[in-house]
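Visitor: Sequence and predicted structure below; questions after.
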Amino acid sequence: MGEMVVPSTLRVPELVRCLEDEISFGQLPVGTWLKQADLERRFGCSRILLREALSRLEEKGLVTLEANRGYRVRELDEQRLHQILQVRGVLEGEAVLQLCGHVEDLDFANLRSLAEKFEYAVKNGTVIEQEQTNRNFHAALLAPCPNGELVAMIFELRNRAPVSQNRRKNTYARLVRAAEEHYKLLTLIEEQKAQEAQTLVIEHVVGV
C-alpha cells in the first residue's frame, strides 16, 4: 500500500508562505526541481491548490516554469537582487521614521534580547538560525509601526530576496557588522534620532 496522505488544512496563501520560507532559508536551493507529486504528498494538498501556489511563486520571481519539465527554484541576478534590497531599504527606513514617533510602544529589553540571539547565531549558528533570529528581530522591531501595510510590503520584499541567494554579500564580517548595527539602531530609535536611524537602517538592509 502507498503512503497515506493526510488532507491538508492549508490554503493557497499559507502554502505559498511555507514554500517561500523553504526557498529563503535554503531548504529548497537554487535549481531544485519542485516535484508536484512529492509536494502534494508532503503538504497533503490537492494538485489544483499546489499549482495555484506555484503560479504565485512564479509571479514573485522565486520559481520558473520550464516547458515539459515543471517548476524549479530560480536564481536571482545581481541587478534584481540589488533593486529589491534598495526598495526594501527605503520602505524600512520609512517604517523606522514612524517608529521614532512611537517609542513608547517598543519593548527595548525584548528587542535587545533578540539582537543578542542574532549575534549568538552569527558566531555559533547555522545559516537558517541566523536568518530566523534576524527575522525575529526585524519583525519585533516593526510590529508597533502604525502602518501595517508598509510592514507587510517589507516582509513581502524580504521573501523575494532569499538569504540563500545573498550569501556572497553575507560574509562573516558583514554579519558581525549587521549584529552591531542592530544595537546601534535601537539606541538611535530610543533617543528618537529619526534621520540617523533611517540612514542606518537603509545601509543595514542594502548592505553598503
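Guide: Looks like it arrived, so ask away.
Visitor: drop to CA atoms for contacts and neighbour counts, all remaining ones
Guide: Will do.
Visitor: This protein: strands as residue ranges?
Guide: Along the chain, the segments classed as strands by DSSP state E run 33-34, 63-66, 70-73.
Visitor: ok, now how distant is the closest residue to Pro144 other than its chain neighbours from Gly44?
Guide: Distances taken as CA to CA, 6 or more residues apart in numbering put Asp105 closest to Pro144, at 6.2 Å, once the chain neighbours are dropped. Remark: distance between Asp105 and Gly44 (CA to CA, to the nearest Å) = 40 Å.
Visitor: Which one of the two is surrounded by more residues?
Guide: The neighbour count for Asp105 versus Gly44, taken as other CA atoms under 10 Å, is higher for Gly44 (17 against 13).
Visitor: Verify the contact between the more buried one and Leu15 for me.
Guide: No: between Gly44 and Leu15 there is no contact under CA atoms under 8 Å: 10.7 Å.
Visitor: Show me what counts as buried in the longest helix along the chain.
Guide: Taking DSSP state H as the criterion, the chain has its longest helix at helix 78-99. For helix 78-99, the neighbour count (16 or more other CA atoms under 10 Å) marks 81-82, 84-99 as buried.
Visitor: Leu150 contacts Gly89, correct?
Guide: No: with contact taken as CA under 8 Å, Leu150 and Gly89 are classed as non-touching, separated by 11.9 Å.
Visitor: Would you map the helices across the protein?
Guide: Applying DSSP H to the chain gives helices spanning 12-24, 36-43, 47-59, 78-99, 108-124, 127-142, 148-160, 172-190, 194-206.
Visitor: Of all those helices, which one comes closest to Glu66?
Guide: helix 47-59 (11.0 Å; CA to CA).
Visitor: how big is the angle separating that closest one from helix 36-43?
Guide: Put simply, helix 47-59 runs at 110 degrees to helix 36-43, going by axes from the mean of the first three to the mean of the last three CA atoms, to 10 degrees.
Visitor: Check which helices and strands helix 47-59 sits against.
Guide: Contact here means 3 or more CA pairs under 8 Å, 6 or more residues apart in numbering; DSSP states H and E; on that basis helix 47-59 packs against helix 12-24, helix 36-43, strand 63-66.
Visitor: Below is an additional structure, to be compared with the one above:
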Amino acid sequence: MTMGEATVAEIGPRLRAGGTEKDHDLVGSLVVELQERINAGEITAGTWLRQAHLAEQLGVSRTPVREALRRLEALGAVEVIANRGARVRLPSTRDIIEVYELHGLLQGYAGAATAAFINSEQLERLTKAESLFRQVVEDLRTTTVDTAEVQRRWHEANTRFHMVIIEASGNRHLVEVVEGLHRKVPRNLTWIALGNDVRRLEKDAAEHARILDAIVRGDGAAARELLMSHARHAGELLVRAVDEIGPGRSPHWG
C-alpha cells in the first residue's frame, strides 16, 4: 500500500467470525491485525488511519477503532496529532539507532545460542530462507520483476530467517522482546534503504549466507559477531535513508 487511506477490507470478516463488537478480544484483534500490516509494509509510514474509514470497512463502530489506535500509539507504532487524527509513525534517527543497537545485541545473543542448539528441522528452514535471498537477487539480475512482488519475497525471507534464529536459540521470551522493537521500527522499513538496488541486495544476501555458514559450523562467536554487524549495517542504511527524506516530507516507499 502506498500513502493514503488504509485499506483493511479483509480484517472485518475475520473479526466478525470471532464474535461481536462487544467481545473482549475485538480491540486486541484489531491491534494485532493493523500491527501486522504495518510491519509487512501493507500500511506504510505516514499513512493516515481514519477512524470512520476503518470502522466502515471493518463493520464495527468507531469506539473499538479509536481504542485500537490508542493502543497502537502506546506501543509506538502510531502517532496521534491533535485535530488531525492518527497516522503510522515515521521513526526518528534516534529511534533507529537505539532500536538497531538492541537488535544487534539480541540477534547476536540468539545467533550464538542457535549455533549450539539448532536442530535439523530448524536448520532446513533457515537454509531455505537464505536461498530466497539469493533467488530474489538472481531474478532481479535476469528478469523484469514487479517491485511489490520483490519486496514481498524479500520481506518473507528476512522474517523467516531471523525468526528461525530466535526460535532456535531456545529463549521463549525473546520473540516478545523483538516484536516490541518491530513496533518502534517496523521490519519492512529496511526496504527503503535496499530498494531495487541489486548491489545492496546482493551484499545483504551475502551477509545472511555468512551467518548461515557460521551457524552450520557451530561457530557461536562468529554467528554473534556477524549478526551484530548485520544489524549495525542495516541501521546505518536506514538512518541515511530517513535523513534523505527530511523533516516534513512524506516517504513514498514500496
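Guide: Sure thing, it's come through. Predicted model, so just to flag it, every value in this text is computed and none were measured.
Visitor: if we can go back for a sec, who wins for proximity to Arg69 of the first structure among the helices of the first structure?
Guide: helix 36-43 (11.0 Å).
Visitor: corresponding residues in the second structure for the closest one?
Guide: The alignment of helix 36-43 of the first structure onto the second structure (TM-score structural alignment) spans residues 51-58.
Visitor: Quick check: buried residues in the matching stretch?
Guide: Under 16+ other CA under 10 Å, the buried positions of stretch 51-58 of the second structure are Gln51, Leu54, Ala55, Gln57, Leu58.
Visitor: Let me see the contact set for Ala241 of the second structure.
Guide: Each residue near Ala241 of the second structure by CA atoms under 8 Å, 6 or more residues apart in numbering is listed here: Ile192, Ala193.
Visitor: Can you find the partner of it in the first structure?
Guide: When the first structure is aligned by TM-score structural alignment, no residue sits opposite Ala241 of the second structure.
Visitor: Just give the number of residues close to Arg50 of the second structure.
Guide: 19.
Visitor: surely it meets Ala86?
Guide: Yes: if you go by CA under 8 Å, Arg50 of the second structure and Ala86 touch, sitting 7.0 Å apart.
Visitor: average offset between the match of helix 36-43 of the first structure and the first structure?
Guide: Comparison of stretch 51-58 of the second structure with the first structure after fitting gives an average deviation of 2.1 Å (mean CA distance after the TM-score superposition for the first structure).
Visitor: Equivalent analysis for stretch 94-111 of the second structure, please.
Guide: With mean CA distance after the TM-score superposition for the first structure, stretch 94-111 of the second structure departs from the first structure by a mean of 1.1 Å once superposed.
Visitor: which part of the first structure lines up with that stretch?
Guide: Alignment of stretch 94-111 of the second structure against the first structure: residues 79-96, by TM-score structural alignment.
Visitor: about what we covered before: Serialize the helices and strands packed on helix 47-59 of the first structure to JSON lines and add fields for distance to Arg177 of the first structure.
Guide: Compiled in JSON lines, those are given as follows (distance: least, CA to CA, whole Å):
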{"stretch": "helix 12-24", "distance to Arg177 of the first structure": "21"}
{"stretch": "helix 36-43", "distance to Arg177 of the first structure": "38"}
{"stretch": "strand 63-66", "distance to Arg177 of the first structure": "31"}
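Visitor: Mind checking those for the one nearest to Leu141 of the first structure?
Guide: The nearest among these, by CA to CA, is helix 12-24 at 19.9 Å.
Visitor: Can you report how many residues lie near Ser164 of the first structure?
Guide: Using other CA under 10 Å, Ser164 of the first structure has 21 other residues around it.
Visitor: Would you check how far apart it and Asp38 of the first structure are?
Guide: Noted for Ser164 of the first structure: a distance of 22 Å to Asp38 of the first structure, by CA to CA.
Visitor: correct me, but Glu157 of the second structure touches Phe133?
Guide: Heads up, residue 157 of the second structure is Ala, not Glu. Yes: assessed by CA under 8 Å, Ala157 of the second structure is found in contact with Phe133 at 6.4 Å.
Visitor: more crowded one of these two?
Guide: Set Ala157 of the second structure next to Phe133 and count neighbours by other CA under 10 Å: Phe133 wins out with 24 against 21.
Visitor: For that one, which non-adjacent residue is spatially closest?
Guide: Closest residue in space to Phe133 of the second structure, ignoring its immediate chain neighbours: Ala205 at 5.4 Å, by CA to CA, 6+ apart.
Visitor: What's that neighbour aligned with over in the first structure?
Guide: Under the alignment (TM-score structural alignment), Ala205 of the second structure maps onto Ala179 of the first structure.
Visitor: ok, now which ones touch the closest residue to Leu97 of the first structure other than its chain neighbours?
Guide: Nearest non-adjacent residue to Leu97 of the first structure, counting by CA to CA, 6+ apart: Ala194, 5.4 Å away. Residues counted as contacts of Ala194 of the first structure (CA under 8 Å, 6+ apart) are Val96, Leu97, Cys100, Leu188.
Visitor: Which residue, other than its chain neighbours, is closest to the first one?
Guide: Nearest in space to Val96 of the first structure, with sequence neighbours left out and distances taken as CA to CA, 6+ apart, is Gln198 at 6.0 Å.
Visitor: Translate the one you found into the numbering of the second structure.
Guide: Under the alignment (TM-score structural alignment), Gln198 of the first structure maps onto Arg224 of the second structure.
Visitor: can you tell me how far that match sits from Ile215 of the second structure?
Guide: Separation of Arg224 of the second structure from Ile215 of the second structure (CA to CA): 9 Å.
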